[in-house]
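Q: coords please:
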Amino acid sequence: MYTWSLDELYKGYDESFDTDVKKVSEIITSLNQQALNLNNKEDLIAFMKLDIEFNNLAQSLVSFVSLNLATNATDTISNQKYSQLMPMFNEATKAYAYFKKFLAENKDNFDEWVLEDDFLKEHEFILREIISNSQYNLNEDVEDVIAKMKLNASSNWSKLQGYLGSMATIEYDGKTHTLSSIRNLAYSHDAKTRKEAYEKELELYTKIEDAIAFALNSIKGEVNTLSALRGYENALEQTLIASRMSKETLDALMGAIESYLPTFRKYLNHKAELLGHTNGLPWYDLFAPFETSNPKEYTVEDSREFILDSFGHFSDDLQEMARKAYDDRWIDFLPREGKRDGAFCSNQPQIKQSRVLANFDGSISDIVTIAHELGHAYHGMMIEDLSILNTNYTMPVAETASTFCENIVFNAALKTASDEEKLVLIENSISDLTQITVDIMSRYKFESEVFERRQTEFLFAADLKEIMLQAQRDTYGEGLDPEFLHPYMWACKGHYYSGGLSYYNFPYAFGGLFALGLYAQFENEGASFVPKYQALLKATTTASCEDVAMMAGIDVTQEAFWKSSLDVVAKRIDDFIALTPIK
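A: The predicted model follows:
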């Protein structure tokens, strides 16, 4: 079966699901009652234990609904259940506001409480973080109103973007294509197909661009308003604090990438010449697979064998987890109408499993994508025995394990590949690294300008297209053909459409380059590195990005580390160019 099974959550919207909905409603009532009577350490512990019970049940309920919607945006029952659950969960907002207020008011007592109680000691990091961030809290009534307002604001705007992106279709080559399936043709071995699919993709957006533009404006406007109301300097400061990452680290990361843009442009121009282009690489050939005399298409079964073998070169537990993911139907593989574009992994710590959504279309890149998402699942496995309150890791470190697994697949494959296959693998790797550096920088520049301009103006689709094009010119530069860029990259990326998660772009660069540095350590240390890596992943839920990196002796606040990782990329680019001379 190529679809995932959600039976471990619920077998359907049955009596078990309804019973848990009722339990959650009762727990929320109890949380609200207890929050009004927080007076001492014992009250705090009782509230948190009830919160654990709530989180375990809520995780299963909302995941079951959301995962169903991810594969079928028109699922009427799931949409109804989502509309039922979200307002219910928001009824706990005031309780959490009182809880945070209580902690802030008792910060002087907290040191003593932690010493006296092991349960509080276990949760010390997140509780101290709540106290530290209390300056950004609003009063209980305002927090309650904001939570209710967002249900019919950013939450619904986000759903609109996802719905339009999954439901919009266009005819091409005698077939009806979704956005996901037409975008997958960017990896076709046929040059004519890639160009025509690109043109059809751009045509498809014209049907939905205005609605998605309104969604983006509404979400970014809401974030601007709320970040200012809470006292943040801007949305970026709010994101960095939530990411447990310093501006110094972000600046070092972006500064290093900026200095290596000419190296990536050299690769793009070389690929353009290999494909017969003279004015830079047109966007429709950005993901063109490097041709061999016998280009290979992969099956889902091939991906299983490839990934299990590769993961086995790292550790037995990673391989066994991947085997379980394939055998126990954790993965939904194939694109279909109504299914959302892209890929993701949803960790389910309450059942000690994960679920992976992919849109597998037979390319080596699709195998790398599955490996990436299984890296998230491995990260989830490292933290599944923690209290559920200690299972939230931040955006930058979220991409570490996933990208590390990409490196495992890449390096393991190189050891057994033929000369032609090695070239394909190296080019695929460079292409992916270009995405997590150059393209990520273009997305970061785009989102920064949208946030800035949204403070004073509404940005229509034409405005958003021009901002995106300029961001691509500033980053890809002469590496891309200026006549064939992608003005709609803001419309197809769900990362922009969250009221609670801004700037989901630079974390990919952080995770990708951080993973390269970690993989270099693995190559030097071998099997002895594995326990250190596992401990590092486990620490991501209760430490800053800088402290996590220091566990591996890495200072991410300095450009030197990021440049050392980018040197690895530069070496791959030089090797690829040397092995593929222009004839």
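
Q: CA atoms for contacts and neighbours, from now on please.
A: OK.

Q: now what about stretch 96-103, what contacts it?
A: The contact list for stretch 96-103, computed with C-alpha atoms under 8 Å, 6 or more residues apart in numbering, reads 35-36, 38, 44, 110, 127, 130-131, 134, 137-140, 143.

Q: Of those residues, which is the most crowded?
A: residue 35 (22 neighbours; other C-alpha atoms under 10 Å).

Q: Which residue, other than its chain neighbours, is closest to that one?
A: Take residue 35 and drop its neighbours on the chain: the residue closest to it by C-alpha to C-alpha, 6 or more residues apart in numbering is residue 95, 5.2 Å away.

Q: Which ones among the contacts of stretch 96-103 map onto helices?
A: Among the contacts of stretch 96-103, the ones falling in helices (DSSP state H) are 35, 44, 110, 127, 130, 131, 140, 143.

Q: Now show me the structure for the sequence below, then we'll compare the two:
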Amino acid sequence: MTDSQLPKWDLSDLYKSIKDPKIQQDMDQLKAIAASFTAKYKNLFTGTAWVAQDLFEALSAFEEISSLSTKLAVYARLLSFTNLDNEDIQRFYQQIVEFLTTLEQQFTFFTIDLNSISENQLDKAISASSDLAFYKPWLRRLRAMKDYQLDEKLEQLLSDKSITSTQVWSKLFDETLSKLRFDYNGKTLGIAEISDLQSNFDKSIRAASAKSISDTLKKQGDLFVTITNVLAKDLEINNRWRGFKDVAAARHLSNDVEAEVVHSLFTTVQNNYVSLAHRFYKLKAKLMGVEKLDYWDRNAPLPFNEDSKSYSWEESKNIVLDAYGSFSDQARGLVNQFFENPWIDAPASPSKYSGAFNMPTFKGHHPYVLLNFKGKLRDVSTLAHELGHGMHSLLADDKGTLMANAPLTLCETASVFGEMLTFQSLLKHSNSPQKRVQALEAKISDMINTVVRQIAFYDFERRVHESRRLNGELSRHEINKHWLDTQKQALGPYVEVPDDVQEFWMTIPHFIHSSFYVYAYAFGDCLVNSLYQIYKNQPKDNTGDFEAKYMAMLSAGGTKHHKTLLEPFGLDASNPDFWEQGMQLIHTFIDDLEEEMKKL
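A: Have a look, this model is predicted:
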């Protein structure tokens, strides 16, 4: 199947085009609703004259506004991410961003007023109204920000300034990265295409593509250094004004997770660098017939003929559907909706966002999945991953626009579990030692990238932000050194980390768009490893019990804390042993790989 035959999403169920008159109608409607909302509710909840029904009606109206705002935002973002070189679409995207930012400022009073309500008064109102009780989880998370909230004018100022600070710098990063062109073998490639060559079967192609990336970043990387410095300072200013002491504290609060839980994850993974990553790369070096792996060989296919296999879209679809179907008919049915409807944009393109994501939307509307599908084994895994996110979004839809989305620490659960199901399906059908080694190596590599590599990313971010806060603007050399130091520590003695890759951090969007997002991947992988072992070991006469608990957990969306969600499984992320338990499955897979290698 050629790129032109791969599925592309159809956004016409949002708007027909950027010229659709419905866009302006919705914007006008939002302005009118905002004015009415402000007139009716401003200062109402700072006193004692309101009743539970008032608060329920206000929250219901606020959710309707959020849904319509999200509709505009999703359409603009999805168009932007697939047309990064289209000036008209980028201008439209910026117009929507500015409109929604201005609109958002009109509701600053609402969250401030809600946080002025006493705990006793709020508890009484929730107890008196089952309708209002529906929004209790959202109110809990909102009020967690109470101690870090500024007054209304300052909140409006920060929101207004974001248009010319975080938002515009993030947009500049996306546009710059998408427009970078890499010289390779007489061709000029975009970031997605050159990155794809990093996992090519031919070692010389991998090396040449890495050199092309390195050469291009050396010539054009100054802007990425500036963007990183500006955004790190912007975060420091926000943290200082709000009273956050740690550079990642705001992210932890947003993720609804305690700092000590994240620190326990961080230190436990680092303590396992040697027994996980270093041991695995030693085995992979042996499989590749070398003493040490080159940096660009970490994700290389093994030198077996079968490993050069390319997966068609139809084949990938069937593998993923069968994997989800092995877990439950409900899971298969939910995932199949993405194949039956134009909700996926699969082709790779130079003008497209280089990664993959699932974008949730608003109550009653389906999510969208973006891929850069090239037919490799990892593309099959990525498809399974993003469709796990999509299934999660569909299951939690009834929680509404305000509460459907799980915090980042839990939103990776369904995606990583879907990857695990797909891997187990592929492993089951691997009928030779070579194929089993291939399947195990690919899965362990993905798990190392998800756990060890992401914690190394988190370490890198912490070092950059802490250095920026303490020492002022960072030089290119200083940022590069943080990158090399954290990479060498994580990858170990069997991976060569040359100075040529010291600027590869510049190509990672998460550092720009979502500071400290990356530890959520490690959180999700360790959580899923523990869940999968429970699933695999459940008594045969109890089949279906895990499925029911698991689907209920996903259906909760963002309404429950991780401690409550994991309790039915007998798991507790606040217990340090939890993280060791989560990594035990990776150790087991490495043991299995070593045993299978003896049969080659």
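
Q: I'd like the TM-score for the two structures, please.
A: The TM-score (TM-score structural alignment, normalised by the length of structure 1) is 0.95; 580 aligned residues with a C-alpha RMSD of 1.8 Å.

Q: In structure 2, what residue spans correspond to strands?
A: 182-184, 187-189, 293-294, 344-347, 357-359, 368-373, 495-496 (DSSP state E).

Q: quick check: the first one aligns to which part of structure 1?
A: Under TM-score structural alignment, the counterpart of strand 182-184 of structure 2 in structure 1 spans residues 170-172.

Q: Now tell me what touches that stretch from outside.
A: 176, 177, 178, 197, 200, 204.

Q: How about stretch 563-574 of structure 2?
A: Contacts of stretch 563-574 of structure 2 (C-alpha under 8 Å, 6+ apart): 260, 261, 531, 534, 549, 553, 562, 578, 579.

Q: Pick out the one among these with the largest number of neighbours.
A: Neighbour-wise, those (other C-alpha under 10 Å) top out at residue 579, 26 neighbours.

Q: From residue 212 of structure 1, how far off is the residue nearest to residue 35 of structure 1?
A: Noted for residue 95 of structure 1: a distance of 34 Å to residue 212 of structure 1, by C-alpha to C-alpha, to the nearest Å.

Q: Quick check: nearest residue in space to residue 564 of structure 1, chain neighbours excluded?
A: Nearest non-adjacent residue to residue 564 of structure 1 (C-alpha to C-alpha, 6+ apart): residue 517, at 7.6 Å.

Q: Aligned counterpart of that neighbour in structure 2, please.
A: Checking TM-score structural alignment: residue 517 of structure 1 goes with residue 530.

Q: what's the neighbour count on its match?
A: Neighbours of residue 530 of structure 2 (other C-alpha under 10 Å): 21.

Q: these two touch, right, it and residue 582?
A: Yes - at 4.9 Å, residue 530 of structure 2 counts as touching residue 582 under the criterion of C-alpha atoms under 8 Å.

Q: which residues are in contact with both of the two?
A: Counting by C-alpha under 8 Å, 6+ apart, nothing touches both residue 530 of structure 2 and residue 582.

Q: returning to what we had before: quick one: residues contacting the match of residue 517 of structure 1.
A: Residue 530 of structure 2 neighbours (C-alpha under 8 Å, 6+ apart): 578, 581, 582, 585.

Q: again, but for residue 150 of structure 2
A: Residue 150 of structure 2 neighbours (C-alpha under 8 Å, 6+ apart): 241, 242.

Q: Just give me the match in structure 1 for it.
A: Match for residue 150 of structure 2 (TM-score structural alignment): residue 138.

Q: can you check residue 76 of structure 2 too?
A: Following TM-score structural alignment, the counterpart assigned to residue 76 of structure 2 within structure 1 is residue 65.
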